[in-house]
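**Student:** how does the following fold in three dimensions:
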Amino acid sequence: MRVKVMGIPVEDQEKALQFYTGKLGFVKKYDVPLSETSRWLTVVAKDEQEGTEVLLEPSPNHFEPAKVYQKALFEAGIPYTQFNVDNVQAEYDRLINLGVEFSMKPTEMGTVKIAVLNDTCGNHIQLIEML
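**Tutor:** Below is the predicted model:
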């Protein structure tokens, strides 16, 4: 068993696509219209294009409990998910220069270094480097 697709709820799929590709550096994998307001929209890591897909899911717009859950996580400052990086400080510096907002600067915590960013689509995302 392995993970092929993981979903992240986003408030606006087009805005999410621009952020995840233009700022975070993912590349678009699939973009399939499902209705006038929804798409099956996935992105993947540029260097692992056959790896796990991140589904930019419009669920908050179609399912009120998802919207409530996403908002509660965001307001509590809890990351929705995490992405591994080779160097948190380097990613932080690169993303700050692109205007990305962070709620936590790079911080060592035992055997990891983490930082938390705002994806502009209703989520905090944690970046993690294994030390």
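**Student:** C-alpha from now on. contacts and neighbour counts both.
**Tutor:** Fine.
**Student:** any idea how far Pro9 is from Tyr80?
**Tutor:** 9 Å (C-alpha to C-alpha, to the nearest Å).
**Student:** of those two, who's got more company?
**Tutor:** Pro9 (22 against 16; other C-alpha atoms under 10 Å).
**Student:** off-centre distance for whichever helix in the chain runs longest?
**Tutor:** Using DSSP state H to define each element, the chain has its longest helix at helix 64-76. Computed by C-alpha atoms, centre = their mean, to the nearest Å, the separation of helix 64-76 from the middle of its chain amounts to 15 Å.
**Student:** also this sequence, please, to line up against the first:
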Amino acid sequence: MRIHLTPIYVDDQKKAQAFYTDVLGFRLKHEIPLGPALWLTVVSPENPDGTELLLEPSQGHPAVKPYREALFNDGIPLASFAVDDVQAEFDRLTAHGVRFTQDPLAMGNVTTAVFDDTCGNLIQLVHAA
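**Tutor:** As a prediction, this is how the structure comes out:
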């Protein structure tokens, strides 16, 4: 059994697509019109046939807004992305104007940082040595 797809709810799919591809560096996998929304997925360029991240519109899902707001207000990341070097990604993303809510923090053999994805979510970067 493998994780094939995981959703992340976003306020605006096109804005999310631009952020996740142009800023974070993910690659577009699927962009399929489904009425007013898209089946919009991105993948890691390091694993283009791996797990897809579905940029799911948050509108029309009553439970999503209070859930995301509670996580965001409590500083809890909705997702965690593995990186080889948290400090290097922090520096790269900061140079692109990304706002971090937690600077790189080493905790034993794990380093994390948390940023705002501009689409209503906090995302954690993590590296375990």
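**Student:** what's the longest helix of structure 1 in contact with?
**Tutor:** Here helix 64-76 of structure 1 makes contact (C-alpha atoms under 8 Å, 6 or more residues apart in numbering) with Pro9, Ser59, Pro60, Asn61, Pro79, Tyr80, Gly122, Asn123, His124.
**Student:** could you do stretch 89-106 of structure 1 as well?
**Tutor:** Stretch 89-106 of structure 1 is contacted from outside by Lys23, Leu24, Gly77, Val85, Val88, Lys113, Ile114, Ala115, Val116, Leu117, Asn118, Asp119, using C-alpha under 8 Å, 6+ apart.
**Student:** change it to 10 Å
**Tutor:** The set of residues external to stretch 89-106 of structure 1 that reach it, using C-alpha atoms under 10 Å, 6 or more residues apart in numbering, is 19, 22-25, 77, 85, 87-88, 107, 113-120, 124-129.
**Student:** so it matches what in structure 2?
**Tutor:** Equivalent residues of stretch 89-106 of structure 1 are located at 87-104 in structure 2, counting by TM-score structural alignment.
**Student:** end-to-end on the matching stretch?
**Tutor:** Taking C-alpha to C-alpha, stretch 87-104 of structure 2 runs 6 Å from one end to the other.
**Student:** likewise for stretch 89-100 of structure 2?
**Tutor:** End-to-end distance for stretch 89-100 of structure 2, by C-alpha to C-alpha: 11 Å.
**Student:** quick one, strands of structure 2?
**Tutor:** For structure 2, applying DSSP state E gives strands covering 5-10, 27-34, 37-43, 52-57, 79-82, 100-107, 110-116, 122-128.
**Student:** now those in JSON lines, with distance to Leu93 of structure 2?
**Tutor:** Output for the strands of structure 2, formatted as JSON lines (distance: least, C-alpha to C-alpha, whole Å):
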{"stretch": "strand 5-10", "distance to Leu93 of structure 2": "19"}
{"stretch": "strand 27-34", "distance to Leu93 of structure 2": "17"}
{"stretch": "strand 37-43", "distance to Leu93 of structure 2": "18"}
{"stretch": "strand 52-57", "distance to Leu93 of structure 2": "19"}
{"stretch": "strand 79-82", "distance to Leu93 of structure 2": "14"}
{"stretch": "strand 100-107", "distance to Leu93 of structure 2": "9"}
{"stretch": "strand 110-116", "distance to Leu93 of structure 2": "9"}
{"stretch": "strand 122-128", "distance to Leu93 of structure 2": "11"}
